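**Student:** After the sequence you'll find the predicted model.
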Amino acid sequence: MLLFFALGLLVHFVFFASIFDIYFTSPLVHGMTPQVTPLPPPAKRLVLFVADGLRADALYELDEDGNSRAPFIRNVIMHEGSWGVSHTRVPTESRPGHVALIAGFYEDVSAVAKGWKENPVEFDSLFNESKYTWSWGSPDILPMFAKGASGDHVYTYSYDAQREDFGAHDATKLDTWVFDKVKDFFDAARNNQSLFSIVNEEKVVFFLHLLGIDTNGHAHRPSSREYKDNIKKVDDGVKEIVSIFKHFYEDDGKTAFIFTSDHGMTDWGSHGAGHPSETLTPFVTWGAGIKFPQNVSAQQYEDEFLKEWRLENWKRQDINQADIAPLMASLIGVPFPLNSVGILPVGYLNNTGLFKAESMFTNAVQILEQFKVKMTQKKEATLPFLFTPFKLLSDSQQLDILRKARSYIKQEKFDDVVSLCEELIDLALRGLSYYHTYDRLFLGISVAVGFVGWTSYASLLIIKSHSDIPRGTRREGKKPHHLLPCSFIVAGVLVACFLMIQACPWTYYVYCLLPVPIWYAVLKEREVIQALVESLLAFPLSRFVAYLLVFTLGIEVLVLSFFYRYMLTAGLIVFAGWPFLTQLWTRAKITCLSWAFFSLLLAVFPLMPVVGRKPDLSLVMGAGLLVLLLSLAVLATLVKRKLNLVKDELLVLLLQVLSTVLSMYVVYSTHHSLLKKEGLPLLNQIVSWATLASSLVVPLLSPTALWQRLTSILLSLMSTYLLLSTGYEALFPLVLSCLMFVWIHVEQETLQQSGVSCKQKLASIQFTYNTDITQFRQLCLDDIRRAFFLVFFLLTAFFGTGNIASINSFDLASVYCFLTVFSPFMMGALMMWKILIPFVLVMCAFEAVQITTQLSSKGISHYVIVMSMTIFLVFLNGLAQLLTTKKLQLCGKPKSHLM
């Protein structure tokens, strides 16, 4: 059976990994010819300001007094340049946003595995194409463009990562550091002839990455005074830097300026998803080659922002974030980044019609080059009779469009050239997407076949090992057929040859060959299949249809809960009424009422706002007080039952009470320390990490009696959960655990109702690791319901508070008791543990259900794996067994204690 679990883990890991090959492969191709506009550019140099985390509305709107928070930028919009809204794409994170801005393509999502810091693949960028680039700002952003550059012409100046402290007194120092370093740079250039010479050359880029706004937004939220004051600080800094450039270059009119942001931010201080507050960022540009403000009487936009911002009389030109890269390349006359998919926004250019037409033609050829390389790669890796080309853009169509565009340029039909090139770009981008997803259907079918096969095999194994269905159908001494294994061997060889001919990656072999042995294992169990079919045929039709409808409805609720959290509420409401429709109500009225009460109470959580939107420290303190009351109740119960507590067990309970008190103090103290901008106290940080480290050890010191061990697990994990909470979610594990405790009672009552006698009362049951199969019963239909309950409760733990319903619900404030300095992996790990704590509580309760109902954990766990397809469920099951069955001793010999 251990081998089955190992194989199950491997199979599910392969299925999980296939997602990245099917959906998350890199969009980049290599081998294109650089394309540059063959006309003199309007600018010699470009200055790019990126205010990290700045929302469009936060910059453009007026304050309560009718004044702009960024008067200099607003003056540029009205008197010097052009403006609009830059639309970003998910994930709205700093790394993907800067890649779109500077390289012109939307980031390969596999970069998240590297913390958005390293390049998963090398790519071209505006900085690489420039003659020189100087950049100042965060060490998380600047190095990736320097590492991806050829040669030694991209210079970076970064502050220490420890400055990115969300609990710092003044995060605007991150921006003033950049402004000060730029001023020092130009002071040095005046006194250094060599540096003076190169900064006066053409095709030069200056990049200022300003992280203060993002840091203040995370720490204090965008509605805070700190966030809004930081905008004013940035505006003042930009004004000063522009003045320095004009003075240094003697106002030669050859400098182009761009001010934008990589992403926005939600009202609750996070980003990563697709909410308009995250995807709408400001874009303002002025200087060489940029159109002056255009006054208009009316503008047509779906949103109502123009009136709110009082900018309805100045022409707004929205763009996609990737469009900024070709605009910058056109302004300073460098080749468009090779992997750019941005479309040049010609409406921003203040130049001749010929320049706009030539630039647009260059843009079209540059994207077409990617399409041709992508098509060639896919064609060479596919058998000729299986290759299906992108029909909307054949070779002849490409030539016709390019020739027509050249003809229009000669005829000076520049507007027609722009329109024709936009059409060609649209087709080329659609073709790129077509070839990028070319193998998606093939791989998807292979994985689906494998998964259906594994589901079938696991189901048959459950039926074979834990039910009476196959008995009496097995034939002893039957000679094995050699045709079946030979057929599958031939099939595997043919699949491998097919993949080899097409030079497919090694992962394709795994996805396509894995179904072969799986389906062989399925068909080997043909006797079980035959017995199952006979049993189903003998089952009453009306009852079978009723069970099928209920099962299908339950599965649909599970699926819909991934998209609509309120479906969990609907399911819990149905759960609340379930005991009253059975005979359970006549046997255990108090248990049924408790089940209904806690089900309805838990049903409230999915209806509440996503965690992080409305932080409330009082709710965290309230949850802590409830934990303390629970601790006292446990102690009172033990005393009432006159259990002789040994010193180490009493010490464990006292440690858990102390841990809860310390957690409450740390949460309160840290919150007020950060409000005063005094940072995270070192003592609080030490206590937090110590609490986290001890939370998995302390329960092992408690007795293995069922109720004592489950309570000990809850108390220990709640201390950590309180430290990671910001609001109502602190109450969630308590309510969930109460329902789990009642579930254990309900399942034992249900088992007794079905006629199976229980050998022990709940109060006397011990957690033990039992491998004796004679102690377990056969599976029944009720066990399917139990497995469904488990999967539903796991999903409730997953989405109940919305803490991972979407990436933008990640609230950095949740980890402030542990650290405030930006560390994506550490912060992510802490948030993941917060998410897993409710999972652990559910799995520990299910371990108790399995013991109290005399159910083999192996049998039902197979079914759960089939339904949930989660790799870490096996890990959680093992962790639950460790927490519930193992016992550590502080001193003395072990003693047996019953509740």
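**Tutor:** The structure has been received and is ready for your questions. Residues are numbered from 1 along each chain as shown.

**Student:** Going by C-alpha atoms from here, please, whenever you check contacts or count neighbours.
**Tutor:** OK.

**Student:** for the strand or helix carrying N877, packing partners?
**Tutor:** For N877, the host element (DSSP states H and E) is helix 872-885. Under the contact definition 3 or more C-alpha pairs under 8 Å, 6 or more residues apart in numbering; DSSP states H and E, helix 872-885 sits against helix 706-723, helix 824-852.

**Student:** of all these, which lies closest to Y60?
**Tutor:** With C-alpha to C-alpha, the closest approach to Y60 among these belongs to helix 824-852: 30.2 Å.

**Student:** coming back round to it: tell me what angle the helix holding N877 forms with helix 706-723.
**Tutor:** Angle of helix 872-885 versus helix 706-723, following axes from the mean of the first three to the mean of the last three C-alpha atoms, to 10 degrees, is 120 degrees.

**Student:** I'd like the helices and strands packed on helix 872-885 as JSON lines, with mean neighbour count appended.
**Tutor:** Compiled in JSON lines, the helices and strands packed on helix 872-885 are given as follows (neighbours: other C-alpha atoms under 10 Å):
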{"stretch": "helix 706-723", "mean neighbour count": "25"}
{"stretch": "helix 824-852", "mean neighbour count": "21"}
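
**Student:** got another, please set it beside the one above:
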Amino acid sequence: MLLFFTLGLLVHFVFFASIFDIYFTSPLVHGMTPHFTPLPPPARRLVLFVADGLRADALYELDENGNSRAPFIRNIIMHEGSWGISHTRVPTESRPGHVALIAGFYEDVSAVAKGWKENPVEFDSLFNESKYTWSWGSPDILPMFAKGASGDHVYTHSYDAKKEDFGAHDATKLDSWVFDNVKDFFHAARNNQSLFSKINEEKIVFFLHLLGLDTNGHAHRPSSRDYKDNIKKVDDGVKEIVSMFKHFYGNDGKTTFIFTSDHGMTDWGSHGAGHPSETLTPFIAWGAGIKYPQKVSAQQFDDADIAPLMASLIGVPFPLNSVGILPVDYLNNTDLFKAESMFTNAVQILEQFEVKMIQKKEVTLSFLFTPFKLLSDSKQLNILRKARSYIKQKKFDEVVSLCKELIHLALKGLSYYHTYDRFFLGISVVTGFVGWTSYASLLIIKSHSNLTRGVSKEVKEPSHLLPCSFVAIGVLVAFFLLIQACPWTYYVYCLLPVPIWYAVLREFQVIQDLVASLLSFPLSHFVGYLLVFTLGIEILVLSFFYRYMLTAGLIAFAGWPFLTQMWTQAKITSLSWTLFSLLLAVFPLMPVVGRKPNISLVMGAGLLVLLLSLFVVTSLMKRKASFIKEELWVHGLQMLSTVLSMYVVHSTHSSLLKKQGVPLMNQFVSWATLASSLVVPLLSSPVLFQRLFSILLSLMSTYLLLSTGYEALFPLVLSCLMFVWIYMEQETLQRSGVSCKQKLTSIQFSYNTDITQFRQLYLDDIRRAFFLVFFLVTAFFGTGNIASINSFDLASVYCFLTVFSPFMMGALMMWKILIPFVLVMCAFEAVQLTTHLSSKSFIFNGAIFCFILQNFFFLVKDYGSWLDIGTRNLTLFLNVFSLPVLCFFFSLCSISHYVIVMSMTIFLVFLNGLAQLLTTKKLRLCGKPKSHLI
């Protein structure tokens, strides 16, 4: 059995990793020749201001008095330069935003998770192509453009990361630091001949990264006075820097200034998704080579288009990996310069296409290679010749139009070759996945059910034909991959299905017996079970797209006692089940994003926990048992922890409103509570009810610290439903006559359970497995969407830390999501115990439902925001689900769905171990073990 679990985890990790290897590989190619416009550039130097997190409307709109929040930039718009709105692509995060602006390409979303400072892949950028670049700003942004730059010509000046504090009194100091250091830099250059000589060279770039707006937006929201005052602070700083440049360079007219943003921000202070408030950013350009002044249409203007614009202005080669299209409407130059620049842009992107095509052709058998038909070699030459002919004929508008057509075709071709192997690898992975699902199902049926009583206990040895056939298939597959010089991961994905399907076919006798057993069922019963099963699965999968489907499922759950006539035997339990199901059904209807913090609800949740604790303590005091004194001491400690958590939440909120930061004592209490939350429950009695309640109290203390509103009530309501679920399952089992009813107050969790108490699986156990998976999904999506970082407010972690630390903050948010998950798994342990069901068989059963939920593969999206990646089009979904059979081709979704479900399957094993630890382990500070039976 241990071997099977190990193999199962290995298979799941392979399937899990496959999407990153198939869908999320770097789009970059290397080996291209740099290309630049063969005409004198209009500027010698370029100054790039990036106001991190600045929304377009916040900059352009007038305040309540009809005045501009940025009068200097407003004056530039009116009298000196061109302006517009750039469309940032999703995910609207700092790293991909800056990569698009400065390198001109859209980094795959997995790169964001690999780090803010280190580059998962090396890429070319405007800074690398410049003669010298000096940059000031955040230590999270600047290093990724210096790392990998050829030579020693990209210089960074960043402040201490500890300054990025969301609880700081004045976040505008981040911007003041940049402006002050730039001024100090130029002042020092007057007395440093070497530096003075460098900054008077041509083809140089100055980059000012301004993080204050992003920090204030997260901490106080974009509608706050802090955010709006920060815009004025940035405007004043830009004015000073522009004045300094003009004075330093003698107003030579050879400096170009560009002011923009990497992304915007929602009204609730987050970014990462595709809301217009996040994707629409300001773009203002003035100085050398820029038209004077005009509004430029922004309908087709993306942030990646800024990189080729900047490159053409200072006359450096376009970044080798750039896919941006030069916005010629901004250029104040001759039509010849525009046409030549556009031609260079087309050749630079076309060369990426050619390199990508050659790379793919070299590793593909000639008779299997299918070229991109829309851009053949002859068509490339024809377009390039025609464009060069138009330049000679001075038909410059036609050149621009023709080059844009060539660029669009080349970009389509790049995508074509980048995804060339995707379908082949996808088929291989799904084949292996379906095989593993079949094999796990057959083992469950064979070992833990009475459906295959006709199967002989002695398994026949298969003939030599079967293993020899699969060995031959494996050799052929390996040879096919070898002659195509495929990477080693391809061997894993393509060869793994071979032994899996061999194992499936070895169980042919079980398959035969299963089919015979199913055919013996009455047709009406079989059809009824199938319809209910299909409907349940559809509701589960739909809940990944639309959270309100969880509400529909919970309402259906509420009527379960009345449909099964359990109402007549356990009225109070049935009413409790209905009540808590309906209460829990409210949460998926609540807003995921955009909600405002409501500390009163957090305090209310804490008070309910305390009232429930008092009720439990009062009940315990009425009992005469040896463990009561010890149990009261543990509950008293946990109640104190709850009170402290409530105080810390209220105190932290008040302190941040006063801009006094987070008190050190609050942080100490928060971390201590988190550290003790998994230890204190182990001090309580292993009696079922007492241990589960102790787990709830400890985890609720941590959850309160991570809550900002209504979600604080969620684990409390969920736990109440879990307690009732335990009672309901015991009642159901008694009605079926499987076992006699045992008092829950006399049942203890025990690591070494008597295996003679285990029983065979019945059809009702499939319903229990469905309940388990449904509650797990509800635990994930009940109050938020883990697929979107937009679903979470950074204020959730302010009790623990306010200094920007993406991985620590992400870990705390993930633990917040997993707490309800742990509560469900602990309740599941109790269900196993009270229904005398083997944990192994039930884990398998639950895992099968997770397997069935692996409907999320072929339409995994390798673009878009995390919110987009967490949402799919309902039309596509319904079209697929019109199929009468649940087959793997309805596996249409995005990465987050695939990752979440696959993670569930894997975590089902790991969290089952954690739940067993929390429920069965007993720690003693002193003394001998005592009996806990009442």
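**Tutor:** Now that the structure is in, tell me what you want to look at. These figures come from a predicted structure and were not determined experimentally.

**Student:** Would you format the helices and strands packed on helix 872-885 of the first structure as JSON lines with distance to A329 of the first structure included?
**Tutor:** Below are those laid out as JSON lines (distance: least, C-alpha to C-alpha, whole Å):
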{"stretch": "helix 706-723", "distance to A329 of the first structure": "48"}
{"stretch": "helix 824-852", "distance to A329 of the first structure": "32"}
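
**Student:** mind listing what K759 of the first structure touches?
**Tutor:** Counting by C-alpha atoms under 8 Å, 6 or more residues apart in numbering, K759 of the first structure touches no other residue.

**Student:** How is it assigned, secondary-structure-wise?
**Tutor:** coil (DSSP: H, G, I helix; E, B strand; the rest coil).

**Student:** Is L326 of the second structure in contact with D303, as I believe?
**Tutor:** No - counting by C-alpha atoms under 8 Å, L326 of the second structure sits too far from D303 to count as a contact (10.8 Å).

**Student:** circling back to that earlier point, among the helices and strands packed on helix 872-885 of the first structure, which comes closest to Y23 of the first structure?
**Tutor:** Y23 of the first structure lies closest to helix 824-852 among those, at 22.5 Å (C-alpha to C-alpha).

**Student:** That closest one against the second structure, how far on average?
**Tutor:** Comparison of helix 824-852 of the first structure with the second structure after fitting gives an average deviation of 0.5 Å (mean C-alpha distance after the TM-score superposition for the first structure).

**Student:** Would you mind giving the residues in the second structure matched to that helix?
**Tutor:** Aligned using TM-score structural alignment, helix 824-852 of the first structure spans residues 806-834 in the second structure.

**Student:** Distance from the matching stretch to the middle of the chain?
**Tutor:** The chain centroid and the centroid of stretch 806-834 of the second structure are separated by 18 Å under C-alpha atoms, centre = their mean, to the nearest Å.

**Student:** go on, stretch 828-839 of the second structure?
**Tutor:** Worked out by C-alpha atoms, centre = their mean, stretch 828-839 of the second structure lies 33 Å from the chain centre.

**Student:** before we move on, what about stretch 743-759 of the second structure?
**Tutor:** Its chain's average C-alpha position is 40 Å from that of stretch 743-759 of the second structure, according to C-alpha atoms, centre = their mean.

**Student:** in which helix or strand would I find T618 of the second structure?
**Tutor:** Taking DSSP H and E as the criterion, T618 of the second structure maps to helix 599-621.

**Student:** who touches that helix?
**Tutor:** Here helix 599-621 of the second structure makes contact (C-alpha under 8 Å, 6+ apart) with 628, 632, 635, 639, 642-643, 646, 649-650, 653, 697, 704, 707-710, 712-713, 716.

**Student:** And stretch 504-517 of the second structure, by the same measure?
**Tutor:** Applying C-alpha under 8 Å, 6+ apart, the external contacts of stretch 504-517 of the second structure come out as 435, 438-439, 442, 446, 451-452, 454-455, 462.

**Student:** pretty sure A171 of the second structure is in a helix, no?
**Tutor:** No - applying three-state DSSP, one finds A171 of the second structure to be coil, outside a helix.

**Student:** so what's it up against?
**Tutor:** For A171 of the second structure, the contacting residues are 164-165, 212-213, 215-216, by C-alpha under 8 Å, 6+ apart.

**Student:** cutoff 10 Å now
**Tutor:** Counting by C-alpha atoms under 10 Å, 6 or more residues apart in numbering, A171 of the second structure makes contact with 163-165, 211-217, 219, 226-227, 230.

**Student:** just T364 of the second structure next, same as before
**Tutor:** Contacts for T364 of the second structure (C-alpha under 10 Å, 6+ apart) come out as 370, 421, 481, 483-486.

**Student:** Please pull up the equivalent of it in the first structure.
**Tutor:** Residue correspondence to the first structure (TM-score structural alignment): T364 of the second structure is matched to T382.

**Student:** before we move on, back to that, just the ones of the contacts of helix 599-621 of the second structure in helices?
**Tutor:** Of the contacts of helix 599-621 of the second structure, the ones assigned to helices by DSSP state H are 628, 632, 635, 639, 642-643, 646, 649-650, 653, 697, 704, 716.

**Student:** any chance of those in JSON lines, plus distance to D108 of the second structure?
**Tutor:** Below are those laid out as JSON lines (distance: C-alpha to C-alpha, whole Å):
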{"residue": "I628", "distance to D108 of the second structure": "57"}
{"residue": "L632", "distance to D108 of the second structure": "54"}
{"residue": "H635", "distance to D108 of the second structure": "49"}
{"residue": "M639", "distance to D108 of the second structure": "47"}
{"residue": "T642", "distance to D108 of the second structure": "43"}
{"residue": "V643", "distance to D108 of the second structure": "45"}
{"residue": "M646", "distance to D108 of the second structure": "41"}
{"residue": "V649", "distance to D108 of the second structure": "37"}
{"residue": "H650", "distance to D108 of the second structure": "40"}
{"residue": "H653", "distance to D108 of the second structure": "37"}
{"residue": "L697", "distance to D108 of the second structure": "42"}
{"residue": "L704", "distance to D108 of the second structure": "35"}
{"residue": "L716", "distance to D108 of the second structure": "39"}
